[in-house]
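Visitor: fold the following for me, if possible:
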Amino acid sequence: MRRVAIIGAGQAGLQLALGLRSAGYEVTVVSERTAEEVRGGGVMSTQLMFGPALALERAAGLNLWDDLAPVMRGFEMTQWDPAAEAPRSRFTASFDEEVRSVDQRLKLAAWLELFEARGGRVEYRSAGADELAGIAGRHDLTVVATGRGALSSLFGRDAERSAYDRPQRTLACFYASGVEGRGAASDAYARVTGVPPAGDAIVMRALTVGGRCDILLIEGKFGGPYDCWGDRPAPEEGLRRAVELLRVYAPWEYERFAKAEPTDAGAALYGAITPTVRHGVAELGDGQCVLGMADAVVVNDPITGQGANNAARAAASYLDAIVRRGDLSFDGPWMRRTFAEYWKSAQHVHAFTDLMLRQPPADHVVRLLEAAFEHPAAAHRFTNGYADPLDYRDWLMDPAGAERYLAEIARAD
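Guide: I've put the predicted structure just below:
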């Protein structure tokens, strides 16, 4: 029986671990926290997942919350500047496939327990960089699936693929209960309000440890009014501050959140992420290599909601490559091919996210979004590209393709 070690117990690491156990591999996961500690800890992300990623979970039998997690049926985008006289612009569009968010405290805790129930081995501890050679020596393959700490730095930044060398946004995330609807279909949508001097306020429905809730993610521009989380306030104070910001910069969301309260003592998360692509393989010396996966090697800002989807795709891609390898060695060349195969999809996710962070936005992107506010077909296509950013390649990502698409929309009028 082939032995695989996976360092990191997040979406990618546990999805891969469970898939390998089902395929008959002996798998060891190194997790910093127990299931109980994960479930009772602080929120870790917004984990918005689109149809293709949810289908990967369902195919693996890991969709444990289909009867509980709310489905977001559509997307609403609003842009305005409260200091300007121009009215706000808004469009809504339906998702072609289901979209859900399940608190990773729920998901990862349950998957850890499921992995152990299926005969997987978990070492509850941190793994340092100096331990990797020993771990690799005891296993046929070692996969690093944690993007935190010194382990990810072993893979080295890929300067050609990394557009930014510092965070582009300051982030604050709150899980809230008591959010009241406005009696509109968009109450159940994923919603984005963009304000040029401030940043973006993103709202989505979710399932958390105490039941259904709403998540508010503030993507603040540095130096702007949304950049106010340096003191890392407790959830109650942080949410109060965020709601006061909504009063000014997204009053239609303020109406919903005015009476909201944090869902629990761990319902706030703050930070800033540097979008980065690293090399997929780390060489440890003496011919030893380890393979990086998901956030360990490709890190995206959450502005486009791609993190959990990226992790699910990585786990599925790596599982397929490992099983197809059979009894052959998991050597360095195979690892590099495995990462290269995964990068075929990850590159579109990363490029889309980088483009949406760009300031000032590219001219063709501005024009395409303006078209989305006027043309339902453009709004629908933009909305559903989130599920698989490959669709953006030939129009949103390409100025010449944007011109062709804009001309196509004009002819359709």
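Visitor: could you use CA atoms for every contact and neighbour count after this?
Guide: Fine.
Visitor: pull the contacting residues for the residue nearest in space to the middle of the chain.
Guide: Using C-alpha atoms, centre = their mean, the residue of the chain that lies closest to the mean C-alpha position is Gly307, 1.8 Å off. Neighbouring residues of Gly307 by C-alpha atoms under 8 Å, 6 or more residues apart in numbering: Gln47, Leu48, Asp295, Val299, Asn300, Asp301.
Visitor: ok, and the most crowded of the residues you listed?
Guide: Neighbour tally across the contacts of Gly307 (other C-alpha atoms under 10 Å): the maximum, 26 neighbours, falls on Asp295.
Visitor: how about the helices in the protein?
Guide: Counting by DSSP state H, the chain has helices at residues 11-22, 35-39, 51-59, 104-117, 132-137, 150-153, 235-249, 251-257, 307-325, 332-357, 363-374, 376-385, 399-412.
Visitor: so can I have CSV of those helices showing distance to Glu123?
Guide: Below are the helices of the chain laid out as CSV (distance: least, C-alpha to C-alpha, whole Å):
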stretch, distance to Glu123
helix 11-22, 13
helix 35-39, 12
helix 51-59, 24
helix 104-117, 11
helix 132-137, 12
helix 150-153, 17
helix 235-249, 31
helix 251-257, 41
helix 307-325, 20
helix 332-357, 24
helix 363-374, 47
helix 376-385, 39
helix 399-412, 49
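Visitor: before we compare anything, build this one as well:
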Amino acid sequence: MRKILIVGAGQSGLQLALGLQAHGYEVTVMSNRTADEIRGGRVMSTQCMFDQALQHERDLEINFWEDRSPRVEGLGVSVAGPDGSRPVNWLGRLDGYAQSVDQRVKMAGWMETFAQRGGQLVIHGAAVSDLDFFARAYDLVLVAAGKGELVTMFERDAARSPYDRPQRALAVAYAHGVERRPEHPDTLAVRCNLVPGVGELFMIPGYTVSGACDIMFWEGVPGGPLDVFTGVTDPAEHFSLTLELMKRFTPWEYERAAKAELTDAGGTLAGRYAPTVRKPIGRLPSGGAVLGVADVVVANDPITGQGSNSASKCAAAYLASILERGEEPFDEEWMQATFDRYWATAQHVTKWTNAMLAPPPEHVLKLIGSGMQYQALADRFANGFNDPADFEDWFFEPEKAEAYLASLADG
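Guide: Presented below is the predicted three-dimensional model:
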């Protein structure tokens, strides 16, 4: 029986661990927190997952919250005018529903399931020196902890990382009591509110420790009017700031949320990081090699909502590569090939995300505006969150955008 160590208990690490466990591998997971500490801690992300990523959970039969979590059937886009108006406002329909399950709920539940099924769970904050010791006892070591010292083992891939500093200041709040959207009260949807030159507000229906909720997620241009959450430690103050900014920049969202309340004391999060692609093989002091997983090696800004989706897809790709390897050694050539298999899909996410962080070119503004005129475009944009590779055919290049718009006009 092959022995595998996974460091990190997030979406990718636990999904991969449960998948390997189901195929008879001897798996150890290292986490710096217990399930109870995670469940009772602070929110970690917004984690709206679309159909392809959710299917990987269904395939492993670990979609424990699918029947409880609200089903997101659309994705809308609004553009704010300087006077508080919405010159652009449309809704695209998803072919398969999306869901957002608070990672406090999911990761705690998955950790407990992994342990109940006989997996070895080690509660220990791993350092590079720890991995150097443990690596000798395992056939493969996977690093799925995207923050802290361990990430320094993986070299930044400058050719794939155009940004060297954070492009957005991030602020999240989970709330109960947000009213249904009046323009489509029967369709739950993620809403992307674009405030030109200022940032973005995402409204995401979700499921948290206390049931159904709505997630308010500000992405602010650094140094701009949304960049006000640094140093704010009081959840009530964070929530109040969130609502004040909604009232100022997206009054249509504030109207729905004016009577909302924070879900719990751990329901806020703020921070920022530079989007970075890293080389997948990490070097240990003794000369051994470890393989990076998900946002350890491809950390995109959350502006396109792809973090958990990419983590799920990475775990699925790595699981397939490990199973196909059989008894052959997990050498560095295999590690690189395994990452390349994931990068085949991740590259589209990185390209799209980095494009959305930049000021939009004229053809993108035209596409976004045309979502009001063409339902097919609105639907295609929405479903691009499920399969970002589709954007290659119509979104990035002016010529392809014009050809697509012409095809819609000819109709």
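Visitor: quick check: TM-score for this pair?
Guide: TM-score for the superposed chains, counting by TM-score structural alignment, normalised by the length of the second structure: 0.97, backed by 410 aligned residues with a C-alpha RMSD of 1.4 Å.
Visitor: just to revisit the earlier point, packed most tightly, which of the helices of the first structure would that be?
Guide: helix 11-22 (a mean of 24; mean count of other C-alpha atoms under 10 Å).
Visitor: which bit of the second structure covers that helix?
Guide: Using TM-score structural alignment, helix 11-22 of the first structure lines up with residues 11-22 of the second structure.
Visitor: mean deviation, the matching stretch versus the first structure?
Guide: Taken over the aligned residues, the distance from stretch 11-22 of the second structure to the first structure averages 0.4 Å (mean C-alpha distance after the TM-score superposition for the first structure).
Visitor: over to stretch 338-356 of the second structure?
Guide: Stretch 338-356 of the second structure sits 0.6 Å off on average (mean C-alpha distance after the TM-score superposition for the first structure).
Visitor: who's in contact with that stretch?
Guide: 280, 298, 300-304, 306, 310, 313-314, 317-318, 321, 388-389, 391-392.
Visitor: repeat that with 7 Å
Guide: Pro280, Asn300, Asp301, Ile303, Thr304, Ser310, Cys314, Ala317, Tyr318, Ser321, Pro388, Ala389 (C-alpha atoms under 7 Å, 6 or more residues apart in numbering).
Visitor: need these in TSV (columns: distance to Ala127 of the second structure).
Guide: Below are the contacts of stretch 338-356 of the second structure laid out as TSV (distance: C-alpha to C-alpha, whole Å):
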residue	distance to Ala127 of the second structure
Pro280	18
Asn300	24
Asp301	25
Ile303	30
Thr304	31
Ser310	25
Cys314	23
Ala317	26
Tyr318	23
Ser321	26
Pro388	35
Ala389	36
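Visitor: of all these, which comes closest to Ile38 of the second structure?
Guide: Ser310 (21.4 Å; C-alpha to C-alpha).
Visitor: next one: the residue nearest to the centre of the first structure from Leu48 of the first structure, what distance?
Guide: Between Gly307 of the first structure and Leu48 of the first structure the distance is 8 Å, computed by C-alpha to C-alpha, to the nearest Å.
Visitor: what does Ala133 of the first structure give?
Guide: From Ala133 of the first structure to Leu48 of the first structure the distance is 35 Å (C-alpha to C-alpha).
Visitor: same question, Pro333 of the first structure
Guide: For Pro333 of the first structure relative to Leu48 of the first structure (C-alpha to C-alpha), the value is 34 Å.
Visitor: what about Thr233 of the second structure, neighbour count?
Guide: Residues near Thr233 of the second structure, counting by other C-alpha under 10 Å, number 12.
Visitor: how much space between it and Asp132 of the second structure?
Guide: From Thr233 of the second structure to Asp132 of the second structure the distance is 36 Å (C-alpha to C-alpha).
Visitor: next: Lys400 of the second structure.
Guide: Counting by C-alpha to C-alpha, the gap from Lys400 of the second structure to Asp132 of the second structure is 50 Å.
Visitor: then Gly224 of the second structure?
Guide: 43 Å.
Visitor: repeat for Gly74 of the second structure
Guide: 47 Å.
Visitor: which residue lines up with the residue nearest to the centre of the first structure in the second structure?
Guide: Aligned partner of Gly307 of the first structure by TM-score structural alignment: Gly307.
Visitor: follow-up on the earlier one: so which of the helices of the first structure is nearest Gly194 of the first structure?
Guide: helix 235-249 (8.7 Å).
Visitor: Gly210 of the first structure: what's it in contact with?
Guide: Contacts of Gly210 of the first structure by C-alpha under 7 Å, 6+ apart: none found.
Visitor: find the nearest non-adjacent residue to Met335 of the first structure, please.
Guide: Leaving aside its sequence neighbours, Met335 of the first structure sits nearest to Leu291 (C-alpha to C-alpha, 6 or more residues apart in numbering; 6.0 Å).
Visitor: distance check, the one you found against Val349 of the first structure.
Guide: 20 Å.
Visitor: could you measure from Pro399 of the first structure over to Leu355 of the first structure?
Guide: Applying C-alpha to C-alpha, the value for Pro399 of the first structure to Leu355 of the first structure is 12 Å.
Visitor: repeat that for Val102 of the first structure.
Guide: 27 Å.
Visitor: do Val122 of the first structure as well
Guide: Here Val122 of the first structure is placed at a distance of 39 Å from Leu355 of the first structure (C-alpha to C-alpha).
Visitor: over to Pro333 of the first structure?
Guide: Taken as C-alpha to C-alpha, the span from Pro333 of the first structure to Leu355 of the first structure is 31 Å.
Visitor: what's the answer for Arg247 of the first structure, then?
Guide: 29 Å.
Visitor: Ala185 of the first structure: how many residues sit nearby?
Guide: 11.
Visitor: in the lengthiest strand in the second structure, which residues are buried?
Guide: Secondary structure of the second structure per DSSP state E: the longest strand is strand 88-100. Within strand 88-100 of the second structure, the residues that qualify as buried are Val88, Asn89, Trp90, Leu91, Gly92, Arg93, Leu94, Tyr97, Ala98, Gln99, Ser100, counting by 16 or more other C-alpha atoms under 10 Å.
Visitor: give me every residue that touches the last one.
Guide: When you say that, I think you mean Ser100 of the second structure. Gln47, Cys48, Met49, Pro205, Gly206, Tyr207.
Visitor: try it again with 8 Å
Guide: Residues near Ser100 of the second structure by C-alpha under 8 Å, 6+ apart: Thr46, Gln47, Cys48, Met49, Ser69, Pro70, Ile204, Pro205, Gly206, Tyr207.
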